[in-house]
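A.B. asks: Generate a structure from the sequence data that follows.
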Amino acid sequence: MNLILLEPGDFQSADSASPRAARLAQVRGRRLQHILEVHRADVGDVLKVGMLDGEIGEGVVLQRDESGITLDVSLHRAPPPPLPLTLILALPRPKMLKRTIQHATALGVKKLYLINSYRVEKSYWQSPWLAVEQLREQCLLGLEQAVDTAMPQLELRKRFKPFVEDELPAIAADSLKLVAHPGTDTPCPVDIDQQTTLAVGPEGGFIPYEVEKLQEAGFQSVHLGPRILRVETALPVLLSRLFPGR
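C.D. replies: Next up is the predicted model:
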């Protein structure tokens, strides 16, 4: 945890008579455990903190015990800029889903659609990891790792064809449209300086019908070379090629 993420509910009421009270945050639960066991913070120590969907700054430990930590918070700088990217990702298997969402969030993806595909097993859509609170938790872990505060927009789409035909054209409008597909002749471009929509298939890739539907929607097929990579490996490689240094 490289950043302690705070939410409005962590702060004392802004209606308090003391202006300072609005800066005092109470940290409990998983974050408290991390501060106590990893940071080993004591009174007077300074921690890097950020307001969810807000600014980043510092929090001075005013008080600590096993029930909570009180921080005096000062926020003064913006989070890192998001990638100019919308990611369309075939739903990974549950064990991979958590890591993939964390990686995508840490790398700056702010718009993510998890979609169905022929090679996505139906049982994947029944995974408890798709619960709203579980998806949110993985996004928070990615933000904490990357020292970011901007929560990504994450949407689920269980039907491939209606999504590609009815929604994707508007989602991908005025962007460079790419689909990662190992069977194509075109290498993935490097250092893109424009809004991009990237579609990444499941293990084994999109089937030919799905690639054709994406191409009909204006997507160009690109590859990463002769090696076949797992989705959790291919995704950071793709993003590092498209947006190096971001």
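A.B. asks: When you work out contacts or count neighbours from here on, use the C-alpha atoms and nothing else.
C.D. replies: OK.
A.B. asks: any idea how far K95 lies from L62?
C.D. replies: K95 is 40 Å from L62, where distance means C-alpha to C-alpha, to the nearest Å.
A.B. asks: Compare neighbour counts for these two and give me the winner.
C.D. replies: Using other C-alpha atoms under 10 Å as the criterion, K95 and L62 rank with L62 on top: 16 against 11.
A.B. asks: That one against G44, yeah?
C.D. replies: Yes - in this structure, L62 is within contact of G44 by C-alpha atoms under 8 Å, at 6.3 Å.
A.B. asks: Now do the strands in this structure.
C.D. replies: With strands called from DSSP state E, the chain shows them at 4-6, 24-27, 46-51, 56-65, 68-77, 85-90, 111-115, 153-157, 176-180, 196-200, 220-222.
A.B. asks: Could you dump the ones you listed into TSV and include distance to H39?
C.D. replies: Listed next are the strands of the chain as TSV, based on distance: least, C-alpha to C-alpha, whole Å:
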stretch	distance to H39
strand 4-6	11
strand 24-27	14
strand 46-51	8
strand 56-65	12
strand 68-77	12
strand 85-90	34
strand 111-115	32
strand 153-157	30
strand 176-180	40
strand 196-200	37
strand 220-222	43
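A.B. asks: One more, so I can put them side by side:
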Amino acid sequence: MNCILLPAANFSGDSAQINTVAQIAHIDKVLAAKVGDSLKIGQLGGNLGTAIIEHITPENIQLRDVQLTMAPPPKLDLTVVLALPRPKVLRRLIMDMTALGVRDIILINSYRTQKSYWQSPMLGRLDEFVLEGLQQSVDTVAPRISLQKRFKPFVEDELAPLISNRAIVAHPYAALSFSQYLQQQALVTPEKNEILSVDSSSSNKTAFLPSIVFIGAEGGWIDYEVELLATQGCQAVYIGQRILRTEAAVNVILGQWLL
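C.D. replies: A predicted model of the protein is given here:
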């Protein structure tokens, strides 16, 4: 935890309290904080700041001089549509996407998603994983998460209105690389009709990044799914010569928004 996030109900004026077992244990065992020390805190959905530890017990930590003066970092203009992965990697993926600042996360069914995944108790712990990601990245605003158990109806009936600035689908057998895709988008600006030279360090790069990214679970998307997405304007791209695990692909692709 790089900050301690608390719900609004835990604040009262310039004081606050921490009563979550995991947070208390972190402050005690990892930070080794004591009365009088300053903590980096934040209010869920609100601002970030600091507070002073006033009193510590095994069940509760009282804070004083709460100062919440810093706005959270902006979210990425990005929706990630992720084929529901194996439950054991769901926690890491939700944490990573939250930490990276993804604005919207849609967990969707796919041909290679096992039906049993939708009954996993891990789906009931998404808020917990989001909190871990927020505390890691020092953010307070949670991504919006939705579940879509039917792939075709979502793509045909709901996807188009969500695409505000292009969409891509990660597919290792695509003919076009992600880098080539960005170069194509940057060739001509509709405003000035001028040729641009855009590389990975260009400040203009974010203007050509898509607003929606589809990432498959282990095994990726089948051809039918890629073709159906193409009918809605989603461009298939590959990110390198190696086939990566889902969690590696998520971090490689989303890292483009942070560069």
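A.B. asks: Which residue in structure 1 aligns with Q119 of structure 2?
C.D. replies: Aligned by TM-score structural alignment, Q119 of structure 2 pairs with Q126 of structure 1.
A.B. asks: do the same with L68 of structure 2
C.D. replies: Match for L68 of structure 2 (TM-score structural alignment): L75.
A.B. asks: Kindly report the same for L31 of structure 2.
C.D. replies: Aligned partner of L31 of structure 2 by TM-score structural alignment: H39.
A.B. asks: Equivalent analysis for Q241 of structure 2, please.
C.D. replies: Aligned partner of Q241 of structure 2 by TM-score structural alignment: P226.
A.B. asks: I'd like the distance between that match and T184 of structure 1.
C.D. replies: Counting by C-alpha to C-alpha, the gap from P226 of structure 1 to T184 of structure 1 is 10 Å.
A.B. asks: Between those two, which has more neighbouring residues?
C.D. replies: T184 (14 against 8).
A.B. asks: F129 of structure 2 corresponds to which position in structure 1?
C.D. replies: For F129 of structure 2, the residue aligned by TM-score structural alignment is Q138.
A.B. asks: how many other residues sit next to that match?
C.D. replies: 20.
A.B. asks: Who's the closest spatial neighbour of it, skipping the chain neighbours?
C.D. replies: Setting aside the residues directly before and after it, Q138 of structure 1 is nearest to Q102 in space (C-alpha to C-alpha, 6 or more residues apart in numbering), at 5.4 Å.
A.B. asks: Kindly tell me how buried that neighbour is, as a neighbour count.
C.D. replies: 23.
A.B. asks: related to what we said a few turns ago, show me the contacts for the match of F129 of structure 2.
C.D. replies: 98-99, 101-102 (C-alpha atoms under 8 Å, 6 or more residues apart in numbering).
A.B. asks: With respect to L176 of structure 1, which of these is nearest?
C.D. replies: Each of the contacts of Q138 of structure 1 was scored against L176 of structure 1 by C-alpha to C-alpha, and I101 proved nearest at 22.3 Å.
A.B. asks: Would you check that the closest one makes contact with C139?
C.D. replies: Yes - in this structure, I101 of structure 1 is within contact of C139 by C-alpha under 8 Å, at 6.4 Å.
A.B. asks: in structure 2, which spans are helices?
C.D. replies: Secondary structure of structure 2 (DSSP state H): helices located at 21-25, 87-100, 126-137, 151-153, 178-186, 223-230, 246-258.
A.B. asks: tell me, the shortest one lands on which residues of structure 1?
C.D. replies: Read that as helix 151-153 of structure 2. Taking TM-score structural alignment, helix 151-153 of structure 2 hits residues 160-162 over in structure 1.
A.B. asks: Measure the mean distance from the matching stretch to structure 2 post-superposition.
C.D. replies: Stretch 160-162 of structure 1: mean distance to aligned residues in structure 2 after superposition is 0.4 Å, counting by mean C-alpha distance after the TM-score superposition for structure 1.
A.B. asks: who touches that stretch?
C.D. replies: With C-alpha under 8 Å, 6+ apart as the criterion, stretch 160-162 of structure 1 contacts 115-117, 213.
A.B. asks: Centre-most residue in structure 2?
C.D. replies: Centroid-nearest residue in structure 2: M97, 2.4 Å away (criterion: C-alpha atoms, centre = their mean).
A.B. asks: Contacts only, for the aligned residue in structure 1 for that residue.
C.D. replies: Aligned by TM-score structural alignment, M97 of structure 2 pairs with A104 of structure 1. A104 of structure 1 is in contact with 142, 235-236, counting by C-alpha under 8 Å, 6+ apart.
A.B. asks: and what of V109 of structure 1?
C.D. replies: Here V109 of structure 1 is in contact with 82-83, 85-87, 152 (C-alpha under 8 Å, 6+ apart).
A.B. asks: try it again with 7 Å
C.D. replies: By C-alpha atoms under 7 Å, 6 or more residues apart in numbering, the contact set of V109 of structure 1 is 82-83, 85, 152.
A.B. asks: What of R64 of structure 1?
C.D. replies: 42-43, 70.
A.B. asks: Likewise for S120 of structure 2?
C.D. replies: Residues near S120 of structure 2 by C-alpha under 7 Å, 6+ apart: P87.
A.B. asks: Please apply the same query to T184 of structure 1.
C.D. replies: T184 of structure 1 makes contact with 221-223 under the criterion C-alpha under 7 Å, 6+ apart.
A.B. asks: The residue nearest to L147 of structure 2 when sequence neighbours are not counted and I53 of structure 2: what is the separation?
C.D. replies: Nearest non-adjacent residue to L147 of structure 2, counting by C-alpha to C-alpha, 6+ apart: L107, 4.9 Å away. L107 of structure 2 is 39 Å from I53 of structure 2, where distance means C-alpha to C-alpha.
A.B. asks: The two: who's more crowded?
C.D. replies: Set L107 of structure 2 next to I53 and count neighbours by other C-alpha under 10 Å: I53 wins out with 22 against 18.
A.B. asks: quick one: what's aligned to that one in structure 1?
C.D. replies: In structure 1, I53 of structure 2 lands on V61 (TM-score structural alignment).
A.B. asks: Surely its match and V73 touch.
C.D. replies: No - using C-alpha atoms under 7 Å, V61 of structure 1 is not in contact with V73; the gap is 9.0 Å.
A.B. asks: Please consider this matter closed, and thank you.
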